[in-house]
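Q: Have a look; sequence and predicted model below, questions after that.
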Amino acid sequence: RMPKPVFREESLVDLARQSLFLHEVAHGDIRFALVHDEPPPSLVCDRRQIGQALTNIVKNAVEAIEAVEVESEREVVMTLSSASDGRQVIIAVADSGVGLPFERDRIIEPYMTTRARGTGLGLAIVKKIVEEHFGTMAFGDREGGGTIVTMTFDATMLATLNSGADPDCGAAEESRLSALTRNRNS
C-alpha cells in the first residue's frame, strides 16, 4: 500500500535529474539525457511518488538496454514538456533497449515480468501512481528500436489539489502533536 499522495507544486526537472543521476552513476556506459521546455514545466504532484515512478521507468529502460545483445547506441532520454495550452504536462522516457514484449498489453499487470529476476511490480506501481495523479500512461516503439513510455498529466486538475506550503499548516500540525503527547494529568 502506498501512502495517500501529498500534492505540492514541484520542479519536474529536479525530480527527473535525481532519477537519471542514480542510474548514470551506476551505468557509465549508457548515455542519459534530459530534454525540457524553457521554462521547464512544473507539476502539482507528490514528489516522492513521481520520483519513484520516474526511477522505476528509468530502471526498466536500463535493463532493456542491457538485454540488447548486439553492439548499439545505449541511451535513455527523458523529455519534459507542456501542451501548447498548458493544460497537460508530458513526461516521456525513450530507451534504445530491446523494445516492448509481445504481450505489451499485460506489462502493467502486477507480477507480470519478462525478466528472470523481476518481480513484475515496477510498472504496476508506476501505473497506480500515474492514476492517482489523474494521468495516463502509454507505451510505444521508439524509432530505431527501443521503447518510449509516455505519462500525460492533467496539470489543470492537479493544480486544484495543491496543498501548498501554508505557513499556518506547520503550526497547526505542531499544536495537534503536542496535544496528543501532553500528559493527561497536567
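A: Nice, thanks for sending it over.

Q: drop to CA atoms for contacts and neighbour counts, all remaining ones
A: Noted.

Q: got the contact list for stretch 69-85?
A: Contact with stretch 69-85 is made by 12-13, 16, 29-37, 40-41, 58, 61-62, 65, 88-97, as judged by CA atoms under 8 Å, 6 or more residues apart in numbering.

Q: then this one, side by side with the first:
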Amino acid sequence: QLLDQRRAAWSDVARRIAHEIKNPLTPIQLAAERLQRRYGKQIDPDDTTFARLTDTIIRQVGDLRRMVDEFSSFARMPKPVFREESLVDLARQTLFLHEVAHPGVVFSLAHEEPSIMLVCDRRQISQALTNIVKNAVEAVEANPGAAEASITMTLEERDGRTTITVADTGIGLPAARDRIVEPYVTTRARGTGLGLAIVKKIVEEHFGTMTFADR
C-alpha cells in the first residue's frame, strides 16, 4: 500500500511537471526556428555564433520534449493487456533497434529452443526491454577502455519461471544500486531517473521481480 501511495504521488508530480513544461516548449522552438529563417541569411557566414546558439536552443527543446514524454508515460501507464507472445521475437526486435543505432556495439541473444512463450503485454515488455538495453548501451559507451563493447541478452525458462538477463561490458553499477529504480534517481547528467522506474513498474505488473548484480 505504501509503495502504491508513493507511486501515485510520483505519478501526480510527473503529470504536473509534464503539463507545465510542455506549454512553453512549442513557442520557444518556433521562435528559434523563425530567427534562423529570418536573420540567418543576413549574418556574415564566417560568424557562426548565431547559428550555433539557435541550434542549441532547438536541440535543448528537443531534449526537454523527450524528458516530458518520459514523465507522461510514467504518469499515464495503462494497465497491461495480457496475451501469449513469443519472448524471442520481442527480444530480437529490441536488439535490432539498438543494433541499427549503435553499430560499434556487438549485440547477441541466447535462448533455448523452442521459442519461449510469455503471457504479457507486448508493448509494455518491449518498452521495458528497450529501456534496459538503452541503459546497457550508455554504460558501454561510458567505458571506452573495455576490450569489446558488447551486450548479451539471455532468455531462460526453468520450473515455470522465465528469466531475462541483460549483461554488458559497461562501467558497472553504482554502489547504491537498489535505489536506481526509484523515480527521479539517476547517475547520468541528462537522465530523468524514470527509465528504470518505468521498467520496475512494468515488471511488477507482470508479477515479476528485477534484480541487479555485477557481471
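A: Received, thanks. Bear in mind that the values here come from a model prediction, so they are computed numbers and not experimental data.

Q: What does the superposition give as a TM-score?
A: Overlay of the two chains. TM-score (TM-score structural alignment, normalised by the length of structure 1): 0.74; 140 aligned residues with a CA RMSD of 0.8 Å.

Q: still on that earlier bit, which members of the contacts of stretch 69-85 of structure 1 are positioned in strands?
A: Judged by DSSP state E, those include 31-36, 88-95 as members of strands.

Q: okay if I get these as CSV plus distance to Lys4 of structure 1 and neighbour count?
A: Output for those, formatted as CSV (distance: CA to CA, whole Å; neighbours: other CA atoms under 10 Å):
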residue, distance to Lys4 of structure 1, neighbour count
Arg31, 34, 13
Phe32, 31, 20
Ala33, 31, 17
Leu34, 29, 14
Val35, 30, 14
His36, 28, 15
Gln88, 22, 19
Val89, 21, 21
Ile90, 22, 19
Ile91, 22, 20
Ala92, 24, 20
Val93, 25, 22
Ala94, 29, 25
Asp95, 31, 28
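
Q: Now the two most distant members of those.
A: Across those, the longest distance by CA to CA is 27.8 Å; it joins Arg31 and Gln88.

Q: Among the ones in strands among the contacts of stretch 69-85 of structure 1, which one lies nearest to Leu123 of structure 1?
A: Val93 (13.2 Å).

Q: Report the contact partners of that closest one.
A: Val93 of structure 1 makes contact with 57-58, 76-79, 148-150, according to CA under 8 Å, 6+ apart.

Q: Which residue of structure 2 is paired with it in the alignment?
A: Residue mapping for Val93 of structure 1 onto structure 2 gives Val166, with TM-score structural alignment as the criterion.

Q: just checking, what's the longest helix in structure 2?
A: helix 2-39 (DSSP state H).

Q: Go ahead and list the helix or strand containing Thr55 of structure 1.
A: Element membership for Thr55 of structure 1, per DSSP states H and E: helix 47-66.

Q: and the alignment partner in structure 1 of Gly191 of structure 2, helix, strand or coil?
A: Alignment note (TM-score structural alignment): Gly191 of structure 2 maps to Gly118 of structure 1. Under DSSP: H, G, I helix; E, B strand; the rest coil, Gly118 of structure 1 falls in the coil class.

Q: Report how many residues lie close to Gly118 of structure 1.
A: A count of nearby residues for Gly118 of structure 1, using other CA atoms under 10 Å, gives 12.

Q: before we move on, what about Gln29 of structure 2?
A: Neighbours of Gln29 of structure 2 (other CA under 10 Å): 19.

Q: Quick check, it in contact with Thr56.
A: No: counting by CA atoms under 8 Å, Gln29 of structure 2 stays clear of Thr56, with 10.5 Å between them.

Q: Not including adjacent chain positions, what is the nearest residue to Ala167 of structure 2?
A: Thr152 (5.3 Å; CA to CA, 6 or more residues apart in numbering).

Q: cool, Asp154 of structure 1 as well?
A: Using CA to CA, 6+ apart, the closest residue to Asp154 of structure 1 is Gln88 (4.8 Å).

Q: ok so, going back, just curious, which of the contacts of Val93 of structure 1 is nearest to Phe134 of structure 1?
A: Closest approach to Phe134 of structure 1 among the contacts of Val93 of structure 1 (CA to CA): Thr150, at 13.9 Å.

Q: hang on, that closest one packs against Ala138?
A: Yes: the pair Thr150 of structure 1 / Ala138 is scored as a contact, 5.2 Å apart, by CA under 8 Å.

Q: neighbour-wise, which of these two wins?
A: Neighbours per residue (other CA under 10 Å) separate Thr150 of structure 1 from Ala138, with Thr150 holding more: 18 against 11.

Q: And the more buried one, which helix or strand is it part of?
A: strand 147-154.

Q: What helices and strands are in contact with that strand?
A: strand 88-95, strand 135-141 (3 or more CA pairs under 8 Å, 6 or more residues apart in numbering; DSSP states H and E).
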